[in-house]
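*Asks:* Provide a 3D model corresponding to the input given below.
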Amino acid sequence: MSTAPVRYDPSVETRDPEEAETVARINEAFDVILERTAEDYGHAVRSVHAKSHGILEGELLIDEDLPPELAQGAFAKAGRHRTYFRMSTNAGDVLPDAISLPRGVALKVLDIEGERLPGSEGTAQDFVMVNGPVFQAKTAKDFLGSLKLLAKTTDRMEGTKKVISAGLRGVRAAFELVGAEAPAAVNALGGAPNSEPLGDTYYSVTPFRYGEYIAKFSLAPMSSAQQALAGETIDVDGREDAIREEVQKETRGLDAVWEFRVQLCRDLEKQPVEDPTVEWDEAEAPFQRVGVLRMPAQDSWDAALVQRVNEEMRFSPWTGIVAHQPLGNVNRARRDPYRHSADFRARVNGCPYHEPSAPTVTQTA
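*Replies:* Here you go, the predicted structure:
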């Protein structure tokens, strides 16, 4: 590369003195979502990405002979690591798939060596990604505003949400018709395509420390079967769980493979740390492969695996090693609320969450 990657230094982050207050308000909004859904379902679910479309078990193969700038943190040494993989939709309530929202994945990579982030139990490294390259809110305060709106409508007005979602899909189609990209807010509010999760490319959207450097992460489908699904949509008419059903049929007959990619920051002005609404131009900061994620053909809705991962595990960008510390105000604002949500689920469901290679985390009221 012609431009050397930017080296990590604590000064790359700019802290808002009101961040603690914003986090407290995010927790309050999460409580509205968590309490309402738990009351309605008789069971606590996640405050975001509540609905799962599939759970897979596999392995991450870290490439050999990576150049020094890529051989960092969890990727410093070649090897194989067991993984758990959860596919989901971003709402905090379990909605029928006719309400089309952005998709996400959470990846837990086991047995990662290195100094742990504060409060990060076990030896796993989590990566949380969505099927778009940018976040819908520039700051944690902006995210709080969106979250308050979601809290007001959580598990309410399902019919209205379906109508709005259909209308927003039409808005997105109109943008595409003239060769333009619809604003991220259109997808976030219900206009996202009902795309095939196995064909999507996923992005961390927020930056992270990458050992001595700064990076964003991505998963891109590698197998020909998955690449054939890219851009395809799922017919959800009359099927509330159509995405889950299609993923289950597909994973029984194909080996899913993603390329794990790293996008190193090479210019803090063009690839800012504190604004996740800015897409890092791949022409200036290209994605580079560091490993391969493999999920052999399996039942993506196996009851035992769903219980172990969907109910008994938590995922957070703050579960991992210091070498992959989340960066930026949006990431900092995710730390306590993600734990807050997981603690609520554990307490209400009477089901402690389990981090691989760590003692059971018991919860008290």
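
*Asks:* going forward, measure contacts and count neighbours with C-alpha atoms only.
*Replies:* Fine.

*Asks:* what about residue 214, distance to residue 129?
*Replies:* To residue 129, residue 214 is 17 Å away according to C-alpha to C-alpha, to the nearest Å.

*Asks:* count of residues packed around residue 307?
*Replies:* 13 (other C-alpha atoms under 10 Å).

*Asks:* part of a strand, is it?
*Replies:* No: applying DSSP: H, G, I helix; E, B strand; the rest coil, one finds residue 307 to be helix, outside a strand.

*Asks:* higher neighbour count, residue 214 and residue 129?
*Replies:* More neighbours surround residue 214 than the other of residue 214 and residue 129, with 28 against 24 (other C-alpha under 10 Å).

*Asks:* What segments of the stretch 101-250 of the chain are strands?
*Replies:* Per DSSP state E, counting those that start in this stretch, the stretch 101-250 of the chain carries strands over the ranges 103-109, 125-130, 202-203, 208-210, 213-221.

*Asks:* if we compare those, which one ends up closest to residue 324?
*Replies:* Counting by C-alpha to C-alpha, residue 324 lies closest to strand 208-210 out of the strands of the stretch 101-250 of the chain; the figure is 4.6 Å.

*Asks:* which other helices and strands contact that closest one?
*Replies:* Identification of packing neighbours for strand 208-210 by 3 or more C-alpha pairs under 8 Å, 6 or more residues apart in numbering; DSSP states H and E yields strand 213-221.

*Asks:* Any chance you could list what contacts the longest helix seen in the chain?
*Replies:* The longest helix of the chain (DSSP state H) is helix 19-41. Contact partners of helix 19-41, identified using C-alpha atoms under 8 Å, 6 or more residues apart in numbering, comprise 43-47, 92-93, 140-141, 144, 147-148, 151, 154-155, 329, 333-334, 336-337, 340-341, 344.

*Asks:* try 7 Å
*Replies:* With C-alpha atoms under 7 Å, 6 or more residues apart in numbering as the test, helix 19-41 has contacts from 44-45, 47, 92-93, 141, 144, 147-148, 151, 154-155, 333, 337.

*Asks:* buried stuff in that helix?
*Replies:* Buried residues in helix 19-41, counted by 16 or more other C-alpha atoms under 10 Å: 19, 22-23, 25-38.

*Asks:* ok now it, how far from the chain's centre?
*Replies:* Relative to its parent chain, helix 19-41 has a centroid offset of 19 Å by C-alpha atoms, centre = their mean, to the nearest Å.

*Asks:* now the other sequence, so there's something to compare against:
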Amino acid sequence: MNEYIKYSYDLEEIPEHFDDYIAKINKDIVDYIRNTPELSNIKYHTRDAHANGYAALKAEVEILDNLPPELAQGIYAKPGKYEAVVRFSNGSSRVLPDKLSGNAQGFALKIFSIDGKKLAPGEEDSTNVDYNMINNPVFFCNTAEHYVFISKLFLKLTDFFEKGALGKLEFAALWVTENKKAFPNFEALKELGALKTFEKIPSINSFLYEFYSMGAVRHGDYVAKVRIAPTDPTKNAITDKEIDIESADWPYRKGIIKEIAKNDLTFELQVQLCKDLKKMPINDLTEEWPQELSPFQTVAKITIPKQEVPDDGNFEIMENLSFTPFRTLEENSPIGNLQRARQSAYVTSSTTRHDLNHKKRKEPSNLKEAFDPQFYKL
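*Replies:* Have a look, this model is predicted:
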């Protein structure tokens, strides 16, 4: 019998001054987005992370039938098929050619027509559920307190790295001293080590990556992490598996558009249930949970059908859509110190961006609305 850890709010370890950290993070997000046209040399305001979208694609999600009780929780309690949309993106906070942006990427998934009250502020009645996933099993920050200084450095990452070795050294020194406000400490060093794992991500077609939730989520009565992984047929179907990031400005986008024009592609949406809080910590996002202790188990299938995508990857659709991990049921919400900081941060980012771009911030209720540019006009 598998003994899975039962969810309790006490596991989340929310600190006393949490709201103060959130206020600082949200202010920094607004200030940064105001300046994104100048920073990226473009004519519109971008997200503060995952600024460069590669493609928005039509999809379908099937929640599986006959799941065991520990898996059939929250969203996954009832089987069904749902329309969905996927946004692939680069993780950088600026719109730059791929060779200057690194290989960190995002898989944002929006599923339509999921009943139940949602946690995104002001969107309790939304019928949509979002997932914000990254192609690395660990993240480089553990607490809202640390994110206050880490986010400032991350947003200037490109500036430091353009200076070469000395710039990287300066960046590391500022990181471990919390922007010169503390002595080097173990936590900051561990977070910097997690950031370096992103440099090891290979240059492969975006459809071939595994994408992970940044941290832990509530899984009904339990605690879990989430993964989206390509199926074997999808891995075999991709013809150009490696991407030459020097070959063009945005070869990742070209690779996505080329492959989805040829085949239906399928993915597994999986959860990894927590069995040991020491080996599978909730508030240490730099730690990968061991799969030999608790393997990922499939709860849903994602199909991205063969489709023609314009050369810009459906640019206008990508920019108008917003994704937040708290547009979800309470039973499936992100949990823990840093994860809770995302509840208002994503809404702040999306609201600011839409206001500055003079676009209507409104959730589509189906694929037809999502891919209709008229839907987002004021």
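
*Asks:* returning to that earlier point: generate JSON lines for the strands of the stretch 101-250 of structure 1, with distance to residue 163 of structure 1 as supplementary columns.
*Replies:* Putting these into JSON lines (distance: least, C-alpha to C-alpha, whole Å) gives the following:
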{"stretch": "strand 103-109", "distance to residue 163 of structure 1": "19"}
{"stretch": "strand 125-130", "distance to residue 163 of structure 1": "24"}
{"stretch": "strand 202-203", "distance to residue 163 of structure 1": "27"}
{"stretch": "strand 208-210", "distance to residue 163 of structure 1": "37"}
{"stretch": "strand 213-221", "distance to residue 163 of structure 1": "32"}
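
*Asks:* So which of these is nearest residue 75 of structure 1?
*Replies:* Comparing those under C-alpha to C-alpha, the one sitting nearest is strand 208-210, at 9.3 Å.

*Asks:* what's the mean deviation for the closest one versus structure 2?
*Replies:* Here the mean offset of strand 208-210 of structure 1 against structure 2 after fitting is 1.0 Å, by mean C-alpha distance after the TM-score superposition for structure 1.

*Asks:* what span of structure 2 lines up against that strand?
*Replies:* Using TM-score structural alignment, the residues of structure 2 aligned to strand 208-210 of structure 1 are 217-219.

*Asks:* For the longest helix along structure 2, give me the average deviation versus structure 1.
*Replies:* In structure 2, with assignment by DSSP H, the single longest helix is helix 337-356. Comparison of helix 337-356 of structure 2 with structure 1 after fitting gives an average deviation of 1.0 Å (mean C-alpha distance after the TM-score superposition for structure 1).

*Asks:* elements contacting that helix?
*Replies:* Other elements packing on helix 337-356 of structure 2 under the criterion 3 or more C-alpha pairs under 7 Å, 6 or more residues apart in numbering; DSSP states H and E are helix 18-34, helix 144-155.

*Asks:* who touches residue 365 of structure 2 in this structure?
*Replies:* 112, 127.

*Asks:* what residue of structure 1 matches up with residue 114 of structure 2?
*Replies:* Using TM-score structural alignment, residue 114 of structure 2 lines up with residue 112 in structure 1.

*Asks:* I figured that match hits residue 73, correct?
*Replies:* No: assessed by C-alpha atoms under 7 Å, residue 112 of structure 1 is found out of contact with residue 73, at 8.8 Å.

*Asks:* More neighbours: which of the two?
*Replies:* residue 73 (20 against 17).

*Asks:* what residues are up against the more buried one?
*Replies:* 210, 211, 323, 324.

*Asks:* The last one -> structure 2?
*Replies:* In structure 2, the residue paired with residue 324 of structure 1 according to TM-score structural alignment is residue 332.

*Asks:* Helices of the stretch 51-200 of structure 2, start to end?
*Replies:* Along the stretch 51-200 of structure 2, the stretches classed as helices by DSSP state H, counting those that start in this stretch are 98-101, 144-155, 157-161, 165-176, 186-197.

*Asks:* ok, residues contacting the shortest one?
*Replies:* The one in question is helix 98-101 of structure 2. 92, 245, 246, 249, 250.

*Asks:* residues of that helix that come out buried?
*Replies:* Buried, per 16+ other C-alpha under 10 Å, within helix 98-101 of structure 2: 98, 100, 101.

*Asks:* could I get those residues as CSV with distance to residue 213 of structure 2?
*Replies:* Converted to CSV, the buried residues of helix 98-101 of structure 2 look like this (distance: C-alpha to C-alpha, whole Å):
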residue, distance to residue 213 of structure 2
98, 23
100, 25
101, 21
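
*Asks:* Closest one of these to residue 265 of structure 2?
*Replies:* Of the buried residues of helix 98-101 of structure 2, the one sitting nearest to residue 265 of structure 2 (C-alpha to C-alpha) turns out to be residue 98, at 23.4 Å.

*Asks:* neighbours around the closest residue to that closest one other than its chain neighbours, how many?
*Replies:* Nearest non-adjacent residue to residue 98 of structure 2, counting by C-alpha to C-alpha, 6 or more residues apart in numbering: residue 250, 5.4 Å away. By other C-alpha under 10 Å, the residues close to residue 250 of structure 2 number 18.

*Asks:* now do residue 284 of structure 1
*Replies:* Residues lying near residue 284 of structure 1 (other C-alpha under 10 Å) number 17.

*Asks:* secondary structure class for it?
*Replies:* Per three-state DSSP, the local secondary structure of residue 284 of structure 1 is coil.

*Asks:* For the alignment partner in structure 2 of it, give its distance to residue 163 of structure 2.
*Replies:* By TM-score structural alignment, residue 284 of structure 1 lines up with residue 293 in structure 2. In this view, residue 293 of structure 2 and residue 163 of structure 2 are 42 Å apart by C-alpha to C-alpha.

*Asks:* Same check on residue 274 of structure 2?
*Replies:* Taken as C-alpha to C-alpha, the span from residue 274 of structure 2 to residue 163 of structure 2 is 42 Å.

*Asks:* Repeat that for residue 216 of structure 2.
*Replies:* Counting by C-alpha to C-alpha, the gap from residue 216 of structure 2 to residue 163 of structure 2 is 35 Å.

*Asks:* what about the two, which has more around it?
*Replies:* Legend: neighbour count by other C-alpha under 10 Å for residue 216 of structure 2 and residue 163, higher for residue 216 (28 against 12).
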